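Participant: I would like to see how this sequence folds:
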Amino acid sequence: MQGTRYHWNELGSDFAAFLFKTLPLALMIVNDATKVEVINEAAQDIFNISNEDAYLQKGGDILKCINADTPEGCGGCIACKKCILRKSVLEAFNGKVVSRNKGTFHVIHQGEIKVLTLLVTASPIYYEKNTMVIVIAEDISLITQLQGMIPICSVCHRIHDEKGEWMALEKYLMNHSEAELTHDICPVCSEQMRLKHALSK
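Facilitator: Presented below is the predicted three-dimensional model:
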């Protein structure tokens, strides 16, 4: 099958719109009022919001950040000064390309406050004499759940989880990360088993 060779300057607006819509990364276009003009399908899935509902909303409103649900609104309270999403967008409007800045957000999900961890990339774009910012938001919450002080029994090595229950280490890891565990045996235990087997003869 003969491929089609495209040059970037030949790609039409229809193809660019198709790419934006279908890329499997959460994308947002932000205007100079730091409000979202459009989001793609991946962003709609991650943040559980339609493109229509996201239109002219601020980032915190789309994420359902708890700081956006204050009288000051998104960008208005003290905590917003440290917001990675906000800082990345503002830096991009100053001409910088911000690559994969890690930020943690407390968001409302199904009536509960959850921790959302994102890698934020932001870059200025220029369209019809307007400067806007394209934002890529990568959800790495599952990868970064294991952090902070985690109590572990010094005898049986069970983990004391956030619900107050003690569970096996491997179960805890599988519940709190994307890791898949398989059983193996280390050289020290292998030698101990060999010696124990030899002594039992």
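Participant: rest of the way, CA atoms for contacts and neighbours
Facilitator: Fine.
Participant: where along this structure do the helices fall?
Facilitator: In the chain, the helices defined using DSSP state H lie at 13-22, 41-47, 51-54, 59-63, 84-93, 169-176, 187-199.
Participant: how about the contacts made by residue 35?
Facilitator: Listed by Cα atoms under 8 Å, 6 or more residues apart in numbering, the contact partners of residue 35 are 55-59.
Participant: another for comparison:
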Amino acid sequence: MSKQSPASISFDAIPVPTFIVDDDVRIASMNQAARTFLGGHEEPFRDRRGGEVLNCIRAKQTPEGCGSATSCESCLIRASVRKTVGGASVTRSRTVVQVTEGDSVAEMELLITTSPYSEGQVVLMIEDITEVAALRALVPICMDCKKIRKDDNFWDSIEEYLAQKIGVDLSHGLCPTCFEKRVHEANDTET
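Facilitator: Just a heads-up that it's a prediction; the model follows:
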């Protein structure tokens, strides 16, 4: 068993998938969290570009792979690495990447962080926030009165909530089922 250097131990201790990449987002090294994130060992991924490793659909658009498609020009991961090669850092910039999962396409919401490492190399951190983003999209609604809980733990009517969040005003009416129910209730009250 080979003894790891303190730097290697520290690199593996970072709980976020972290890669050392070149200016073409070609992977030179990765930490333990990255190996776990990718579901395997480092060797199959070394010297491959990020989009190929993530199964980005853009990487499959041309025979040359990741970075070659016209749509790759807007890739935030590539842009962040280029920016960092130029001397700047990027901190937790949010992006959505479409990836293939078997025969289907899924979206991954990611936070991208980059910082300079050595001449021509960049530290690239990729945080998968897909599940967190999905949970944030849930709107807690009372199952009885249909009021919606806001972040400050106050409750608004659904009309107030939609007006504040997305500028939508609701008109009111009755669907056929509720209309019949109300007519039936009114008839029962009269007798």
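Participant: what's the TM-score here?
Facilitator: Remark: TM-score between the superposed chains equals 0.65 [TM-score structural alignment, normalised by the length of structure 2]; 144 aligned residues with a Cα RMSD of 3.1 Å.
Participant: of the contacts of residue 35 of structure 1, which ones are shared with structure 2?
Facilitator: Checking the contacts of residue 35 of structure 1 against structure 2 (both residues aligned by TM-score structural alignment, their matches' Cα atoms under 8 Å), the contacts still present are 55-59.
Participant: just name the closest of these to residue 113 of structure 1, please.
Facilitator: residue 59 (17.1 Å; Cα to Cα).
Participant: gap between that closest one and residue 186 of structure 1?
Facilitator: 48 Å (Cα to Cα, to the nearest Å).
Participant: between the two, tell me which one has more neighbours.
Facilitator: The residue with more neighbours, out of residue 59 of structure 1 and residue 186, is residue 59; 21 against 8, by other Cα atoms under 10 Å.
Participant: give the contact list for the more buried one.
Facilitator: Taking Cα under 8 Å, 6+ apart, one finds 34-36, 74, 85-86 in contact with residue 59 of structure 1.
Participant: that one pairs with which position in structure 2?
Facilitator: Under the alignment (TM-score structural alignment), residue 59 of structure 1 maps onto residue 50 of structure 2.
Participant: got it, and residue 118 of structure 1?
Facilitator: Using TM-score structural alignment, residue 118 of structure 1 lines up with residue 110 in structure 2.
Participant: if I pick the nearest residue to its match once chain neighbours are set aside, what's in contact with it?
Facilitator: Take residue 110 of structure 2 and drop its neighbours on the chain: the residue closest to it by Cα to Cα, 6 or more residues apart in numbering is residue 128, 4.7 Å away. By Cα under 8 Å, 6+ apart, the contact set of residue 128 of structure 2 is 108-111.
Participant: gap between whatever residue of structure 1 lines up with residue 128 of structure 2 and residue 102 of structure 1?
Facilitator: Using TM-score structural alignment as the criterion, residue 128 of structure 2 maps onto residue 139 of structure 1. Taking Cα to Cα as the measure, residue 139 of structure 1 falls 10 Å from residue 102 of structure 1.
Participant: over to residue 45 of structure 1?
Facilitator: From residue 45 of structure 1 to residue 102 of structure 1 the distance is 20 Å (Cα to Cα).
Participant: tell me where structure 1 has strands.
Facilitator: For structure 1, applying DSSP state E gives strands covering 26-30, 36-39, 98-109, 112-127, 130-139, 159-160, 166-167.
Participant: next, format those as CSV and append distance to residue 81 of structure 1.
Facilitator: Shown next, in CSV, are the strands of structure 1 (distance: least, Cα to Cα, whole Å):
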stretch, distance to residue 81 of structure 1
strand 26-30, 18
strand 36-39, 19
strand 98-109, 12
strand 112-127, 16
strand 130-139, 18
strand 159-160, 35
strand 166-167, 38
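Participant: ranking the ones you listed by burial, who's on top?
Facilitator: Here the criterion is mean neighbour count by mean count of other Cα atoms under 10 Å, and of the strands of structure 1 the winner is strand 26-30, at a mean of 24.
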